[in-house]
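Enquirer: Predicted model and sequence follow; I will ask about them next.
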Amino acid sequence: MKTIPVETTINGDSTEFLCQPDESLLDVLRDRLGMTGAKEGCGTGDCGACSVMLDGRLVCACLVLGVEAQGAEVETIEGMANGEELHPLQRVFVEEAALQCGVCTPGILVAAKALLEKNPDPTDTEVRYWLAGNLCRCTGYDKIIKAVQTAAAEMRSA
C-alpha cells in the first residue's frame, strides 16, 4: 500500500509524517511520532482514552484517519503542560487523586481542557455531561468532577 505524506501542526509544532491511507490518527501519534499519551482503550470511539483536539474539536483519534490531519491543528496530552510546569488540570488531578491506572486520564484531561476553554465555570452536571464519552474503570467519577471544578476555579482566579 502506498504511503501518503501529511503536513500538520501538532501541539504548535509543524510536523510531517508518512502514513497508510487506512491508518488511524491514534496509530500515527503513537507508532510513528512516539506520542504515547493517547491510549487505545476500545478502538471504536466508545471509551475516550484516545481523545485529542483536531482543529478545535474534541475527537477520538482511533476514529480519525491520519491523513485527515493534513493541514489541521492537533492538540494532544503531550502539549498540555507548559514546559516543565503542569497544566492546572494535570496538577489538580494529581493533588486530588483523580486518577489511578492512567489509561483514561489523558483523554479525560484533554476533554476537560476543551470544556474549560468553552465554559470556564461549568456546573457539576455540565462537567459530567461533557466527560460522558470518557470511561474510567479504576476510580470514581466524583474525584474527577471535583478536580475539574477545582482547576476551573483556580484558572478563573489566575
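Expert: Sure, I can see it.
Enquirer: Going by C-alpha atoms from here, please, whenever you check contacts or count neighbours.
Expert: OK.
Enquirer: how about the longest helix along the chain: buried residues?
Expert: Longest helix in the chain by number of residues (criterion: DSSP state H): helix 141-157. Using 16 or more other C-alpha atoms under 10 Å as the test for burial, helix 141-157 gives 141, 144, 145, 146, 147, 148, 149, 150, 151, 152.
Enquirer: ok, second structure coming up, stack it against the first:
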Amino acid sequence: MRGGTPIRLTVNEKAYDATVEPRRLLADVLRDDCGLTGTKLGCEQGVCGACTVLVDGEGVRSCLMLAVQCAGRDIRTIEGLAADGRLHRFQEAISAEHGLQCGFCTAGFVMLVVGALDQDPTIAEDPERLDALLSSNLCRCTGYEGIRRAVLRAYGRDRTHSEEAAGDR
C-alpha cells in the first residue's frame, strides 16, 4: 500500500501486523484486517456505541479512533472476552436476562459495561450512574431494562455466593 504506515496492534493478546493509511479507523482495521467482525459499525459517528471496544481497559468508540493511535496499546474486542470456552459473566447475564433482541448493539453494550464496571463495580449500585452509562449506547429493541438487570446480575450486590466462589471474571 502506497503511503501506508506499518503498525502492530495487540488485539485480544494476539499481535497483528498491518500497513494502514493513517486515516483508517480502528473499527475498519479490526473487521477487515484482523477478521474480528464482532465489532459492529452502526452510525459511524460515535453516537450509537455499537463499535465500542476496550483500549487499555477503557471503552472507546472504534469508529472514532484511528488505528495508528492504537499501536502499542492493548485492544480487547468481544471475541476476546471468553476464556477457556466460557463466556464472561456479563455475557452470561445479558443472555439470561433477555437483554438482547436483534443483537446488533450487544457487543458494544458488553464492552461498554465490562470496561466501566471492571474498573468501578460501584456503578452497578448507583442507579443514576448506571443510567448514564447505559444511555451512552443505543438499543432500538430492548428498552434497556434487560440490560440493566444483566448488569445487576453480573456486578450487583445481589450476585450469589456461588458465582463469586466460582471466580467469575
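Expert: Great, that's in hand. Treat the numbers as computed from the prediction; the structure is a model and nothing was measured.
Enquirer: which helices and strands sit right next to the longest helix of the first structure?
Expert: Applying 3 or more C-alpha pairs under 8 Å, 6 or more residues apart in numbering; DSSP states H and E, one finds that helix 141-157 of the first structure contacts helix 88-95, helix 124-130.
Enquirer: Most tightly packed of those helices?
Expert: The highest mean neighbour count among these, using mean count of other C-alpha atoms under 10 Å, belongs to helix 88-95: a mean of 19.
Enquirer: What is that one packed up against?
Expert: helix 105-118, helix 141-157.
Enquirer: Make CSV from these and add distance to residue 15 of the first structure to it.
Expert: Converted to CSV, those look like this (distance: least, C-alpha to C-alpha, whole Å):
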stretch, distance to residue 15 of the first structure
helix 105-118, 20
helix 141-157, 30
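Enquirer: From the centroid of the second structure, which residue is nearest?
Expert: Centroid-nearest residue in the second structure: residue 111, 1.8 Å away (criterion: C-alpha atoms, centre = their mean).
Enquirer: Identify the residue of the first structure aligned to that one.
Expert: Matched by TM-score structural alignment, residue 111 of the second structure corresponds to residue 110 in the first structure.
Enquirer: so how far is residue 123 of the first structure from that match?
Expert: 18 Å (C-alpha to C-alpha, to the nearest Å).
Enquirer: Same question for residue 83 of the first structure.
Expert: Counting by C-alpha to C-alpha, the separation of residue 83 of the first structure from residue 123 of the first structure is 30 Å.
Enquirer: The two: which has the busier surroundings?
Expert: Between residue 83 of the first structure and residue 123, counted using other C-alpha atoms under 10 Å, the more crowded position is residue 123 (12 against 8).
Enquirer: which one is that one nearest to, not counting chain neighbours?
Expert: With C-alpha to C-alpha, 6 or more residues apart in numbering as the criterion, residue 123 of the first structure has its nearest non-adjacent residue at 8.0 Å, and that residue is residue 149.
Enquirer: Give the equivalent position in the second structure for that neighbour.
Expert: For residue 149 of the first structure, the residue aligned by TM-score structural alignment is residue 152.
Enquirer: follow-up on the earlier one: between the buried residues of helix 141-157 of the first structure, which is closest to residue 117 of the first structure?
Expert: Distance to residue 117 of the first structure, by C-alpha to C-alpha, is smallest for residue 152 among those, at 9.8 Å.
Enquirer: Check the gap between the closest one and residue 82 of the first structure for me.
Expert: For residue 152 of the first structure, the distance to residue 82 of the first structure equals 17 Å [C-alpha to C-alpha].
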